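Participant: No sequence on hand, only this structure:
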């Protein structure tokens, strides 16, 4: 179980960094653009199916994507049960 716990914690960190970087404008040609593309490639296979089931929440003119939060808390629950 140790390796699974470690991988889940690393994935949480990757997801958190992607969430934080999504708040800022990032140019495609820069180093942060490359980092964001890598993070997106790692996290999108998990987030995309959830977006199909869980539509964005409308907050006026803005739509809030809740899929990263659902994945984040889901992994936290898995860690609580698997990695005591």
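Facilitator: Okay, I see it. Keep in mind that this is a model prediction, so the values were computed, not measured.
Participant: alpha carbons only for contacts and neighbour counts from here, please
Facilitator: Fine.
Participant: which residues does the residue most central in space within the chain contact?
Facilitator: Note on the chain: the residue nearest the mean C-alpha position is residue 15, at 3.3 Å, using Cα atoms, centre = their mean. Listed by Cα atoms under 8 Å, 6 or more residues apart in numbering, the contact set of residue 15 reads 39, 43, 68, 72.
Participant: how about it, secondary structure?
Facilitator: Secondary structure, DSSP: H, G, I helix; E, B strand; the rest coil: residue 15 is helix.
Participant: Put this next to the previous one:
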């Protein structure tokens, strides 16, 4: 694997885990309604949201949430994670 492919794969892997952290934070906010991060956790949450917001907003413009009864399921994190996995595959296979 070339150094460029290694660097791209590393960046995509880090971004993958940041998106997973966003999913976990969203799940915690959904389950514990009155939870609000404080201190160092608030800084980490702000970093996670500021990094993942632009691509997730872009995907949400074109893919509406799926309605399941009274709940709307946002598919943008899933699509973003699948896109990252696909890009990692392309980087490893062709670079």
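Facilitator: Great, that's in hand. A quick note: this is a predicted structure, and the numbers were derived from the prediction, not measured.
Participant: Could you find the counterpart of residue 5 of the first structure in the second structure?
Facilitator: Counting by TM-score structural alignment, residue 5 of the first structure corresponds to residue 9 in the second structure.
Participant: Assign a three-state SS to that match, would you?
Facilitator: Three-state assignment for residue 9 of the second structure (three-state DSSP): helix.
Participant: Quick check, it in contact with residue 85.
Facilitator: No - Residue 9 of the second structure is not in contact with residue 85 according to Cα atoms under 8 Å; the separation is 9.8 Å.
Participant: separation between the corresponding residue of the second structure for residue 79 of the first structure and residue 71 of the second structure?
Facilitator: Under the alignment (TM-score structural alignment), residue 79 of the first structure maps onto residue 88 of the second structure. As defined by Cα to Cα, to the nearest Å, residue 88 of the second structure lies at a distance of 32 Å from residue 71 of the second structure.
Participant: Residue 61 of the second structure too?
Facilitator: For residue 61 of the second structure relative to residue 71 of the second structure (Cα to Cα), the value is 19 Å.
Participant: swap in residue 39 of the second structure?
Facilitator: Look at residue 39 of the second structure and residue 71 of the second structure: by Cα to Cα, they are 31 Å apart.
Participant: likewise residue 94 of the second structure?
Facilitator: 41 Å.
Participant: Then residue 60 of the second structure?
Facilitator: Residue 60 of the second structure is 16 Å from residue 71 of the second structure, where distance means Cα to Cα.
Participant: Which one's more surrounded, these two?
Facilitator: residue 60 (16 against 9; other Cα atoms under 10 Å).
Participant: Looking at the contacts of residue 15 of the first structure, state which has the most neighbours.
Facilitator: When neighbours are counted by other Cα under 10 Å, residue 68 leads those with 21 neighbours.
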